[in-house]
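Asks: after the sequence you'll find the predicted model.
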Amino acid sequence: MLMLQVSRCINFDFRHTMIHGAPGTLLGFASGARPGLPFRRCPWLLGVRKALCSQPASTYRRCPPSSRELLHLGLKQAAPCLIHPSYRTFSQGPKNPTPGYTLRTRLVVTLLFGGGILATWWYVYAEKQQKMQVQRMEQLKKVALGHGCFSLLDHTGQRRTKADFLGRWVLMYFGFTHCPDICPDELEKLTNVVKALDEEAGLPSVQPLFITVDPERDDVAAMARYVKDFHPRLVGLTGTPEEVREASQDYRVYYSKGPKDEDNDYIVDHTILIYLINPDGLFLDYYNRTVSDTQMLQSIRNHMKAYMKMSPK
């Protein structure tokens, strides 16, 4: 019945357009044509025409069929040509799956997978660094450097030992007050580093120490006059030749007094190093003349961050 009704409507439209001279198509009428008449008898064709004429020509799969093509092709074959691609039925479903949903799903899975790998790597790295730090501390305990307990007089005349500085970071330098240039330069570098560390929040303070290698001239009074030109926390240490020799040998510091001139003045040749001691009293690092203030500061900062207090055994 439906095909018969379509055939009658199409034949009527064809006859009507042939009589009035208009092109016999359902999708477009030339100017002067009267399209209303066939649609009065077949009102459902009016909805088809409106749906077709309201869409741009570029959206159709091909040129719209004529009345005769509709008659020969049949409604079942011609209907898909008349329907806009976006007007699909629920049974047909979407033409293509929504790409946004698939992209979001893949992105979430990738992020979760990558985050898991990153977290695992960070955990393994932290465990490895902690294990290496423990091994380094054990090795430092076995190093024959700074294991002794020196006993010297400070620039105020008080007796000081190594135990007095446990629990604090220490920068230690061996020199003498009559040094013309090297010792003042190294103590100035040490002072700049200590001041820079004091300005950084979250970092512990550092105790600077200056131990003389010329006990014959560097008594308590001479040390007091000398240390006031540098950092206010700088402690000068002196003692008898035997006490100074013992402290120097403990840190493997070499020193030798040179010949005297006509003014009884002499130069002391000695090791030029600044030692870094951690709060446990263990030697961690040393810095020679080639190390700049910035490099020394960065090294000490790294040691402080990596420091892990050793449990007593």
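Replies: Now that the structure is in, tell me what you want to look at.

Asks: going forward, measure contacts between C-alpha atoms and count neighbours the same way
Replies: Fine.

Asks: need the strands for this protein, in chain order.
Replies: 151-154, 159-161, 169-175, 206-212, 235-238, 255-257, 268-270, 274-277, 283-287 (DSSP state E).

Asks: please compare the first structure with the one that follows:
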Amino acid sequence: MNRCAMTLAFKNPAVSVLRALGVALLPACLLLTACGGPGAATVDYPLAGAKIGGPFTLIDKSGKTVRWSDFDGHYRIVYFGYTFCPDACPTDVAVAMRGLDIYAKTHGAQADALRPIFISIDPARDTPQVVGQFAAAFSPRLIGLTGTPQQVDAAAKAFAAYYARGKDSADGGYLMDHSRSAFLMAPNGDPITMLPVDRGPQAVADDLAKWIK
């Protein structure tokens, strides 16, 4: 699990990461899930049959309701994090988006049809506007979503994503513990693989080329 450093106000930590991706990448903490029994997917995906993904109802930057079913027919990248994290989340998301840009150079149509999604696990601070600013700092492709605590919790449980609020500091801030997995999901919503954001943008691009057909 990762403990992200506390930030008292949204200062767009994405910008510094985007300017200095030459720094060593933090290792991803991967949350393993149980696989399904009879009737599980037979496609030879690394996560075939894993219980990852499911219905959710969240809110985008404009306050519009967004459902998991809205992405039916599209490959998707799904990452759970929070905007006040100045290290792990910006690094992971920046690598994923740079990998998508590399992939797009040779697979433009497929990249345009893919939907990268960032879901906040800190709805108390991550308003629709804040999540929208965070997503836009990385890519116009990235869709930032938040919601009520109940909506966020339901989405996290559907994707077996761990998160927990840390203790309040003396100045009222707090950290969030959370798993760090960038899931690639199939057009029918099944999990395909966890993208290797810990190995850099080219590794992400290579995996997208391998699994998106």
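Replies: That came through fine. The model shown is predicted, which means the values in this text are computed figures rather than measured ones.

Asks: superposing both, give me the TM-score.
Replies: After superposition, the two chains reach a TM-score of 0.74 (TM-score structural alignment, normalised by the length of structure 2), with 171 aligned residues with a CA RMSD of 2.1 Å.

Asks: redo the strands of structure 1 as TSV? Include distance to Met296 of structure 1 and mean neighbour count.
Replies: Shown next, in TSV, are these (distance: least, CA to CA, whole Å; neighbours: other CA atoms under 10 Å):
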stretch	distance to Met296 of structure 1	mean neighbour count
strand 151-154	26	21
strand 159-161	26	15
strand 169-175	11	23
strand 206-212	13	23
strand 235-238	20	26
strand 255-257	24	14
strand 268-270	21	15
strand 274-277	10	22
strand 283-287	7	18
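
Asks: need those in a markdown table with distance to His72 of structure 1, can you?
Replies: Formatted as a markdown table, these follow (distance: least, CA to CA, whole Å):
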| stretch | distance to His72 of structure 1 |
| --- | --- |
| strand 151-154 | 117 |
| strand 159-161 | 114 |
| strand 169-175 | 100 |
| strand 206-212 | 100 |
| strand 235-238 | 111 |
| strand 255-257 | 116 |
| strand 268-270 | 113 |
| strand 274-277 | 100 |
| strand 283-287 | 97 |
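
Asks: among the ones you listed, which is nearest Ala79 of structure 1?
Replies: strand 283-287 (87.2 Å; CA to CA).

Asks: on average, how far is that closest one from the matching bit in structure 2?
Replies: Compared with structure 2 after fitting, strand 283-287 of structure 1 deviates on average by 1.0 Å (mean CA distance after the TM-score superposition for structure 1).

Asks: that strand aligns to what range in structure 2?
Replies: Using TM-score structural alignment, the residues of structure 2 aligned to strand 283-287 of structure 1 are 191-195.

Asks: repeat that for stretch 185-194 of structure 1.
Replies: The aligned range for stretch 185-194 of structure 1 is 91-100, by TM-score structural alignment.

Asks: please apply the same query to stretch 212-222 of structure 1.
Replies: Under the criterion TM-score structural alignment, stretch 212-222 of structure 1 matches residues 120-130.

Asks: ok now that stretch, how far from the chain's centre?
Replies: Computed by CA atoms, centre = their mean, to the nearest Å, the chain-centroid distance of stretch 120-130 of structure 2 equals 14 Å.

Asks: first vs last residue of it, how far apart are they?
Replies: End-to-end distance of stretch 120-130 of structure 2 (CA to CA, to the nearest Å): 10 Å.

Asks: check which residues of that stretch are buried.
Replies: Ser120, Ile121, Asp122, Pro123, Arg125, Asp126, Thr127, Pro128, Gln129, Val130 (16 or more other CA atoms under 10 Å).

Asks: just flag the most distant two among the residues you listed.
Replies: Taking CA to CA, no two of these sit farther apart than Ile121 and Gln129, at 15.0 Å.

Asks: so what touches stretch 263-278 of structure 1?
Replies: 167-176, 178-179, 190, 213-214, 253-260, 283-289, 300 (CA atoms under 8 Å, 6 or more residues apart in numbering).

Asks: mind listing what the residue positioned nearest the centre of structure 2 touches?
Replies: With distances taken as CA atoms, centre = their mean, Tyr79 lies nearest the centre of structure 2, 1.2 Å away. Residues in contact with Tyr79 of structure 2 (CA under 8 Å, 6+ apart) are Val93, Ile117, Phe118, Ile119, Arg180, Ser181, Ala182, Phe183.

Asks: alignment lookup: the fifth one to structure 1.
Replies: Think Arg180 of structure 2. By TM-score structural alignment, Arg180 of structure 2 lines up with Ile272.
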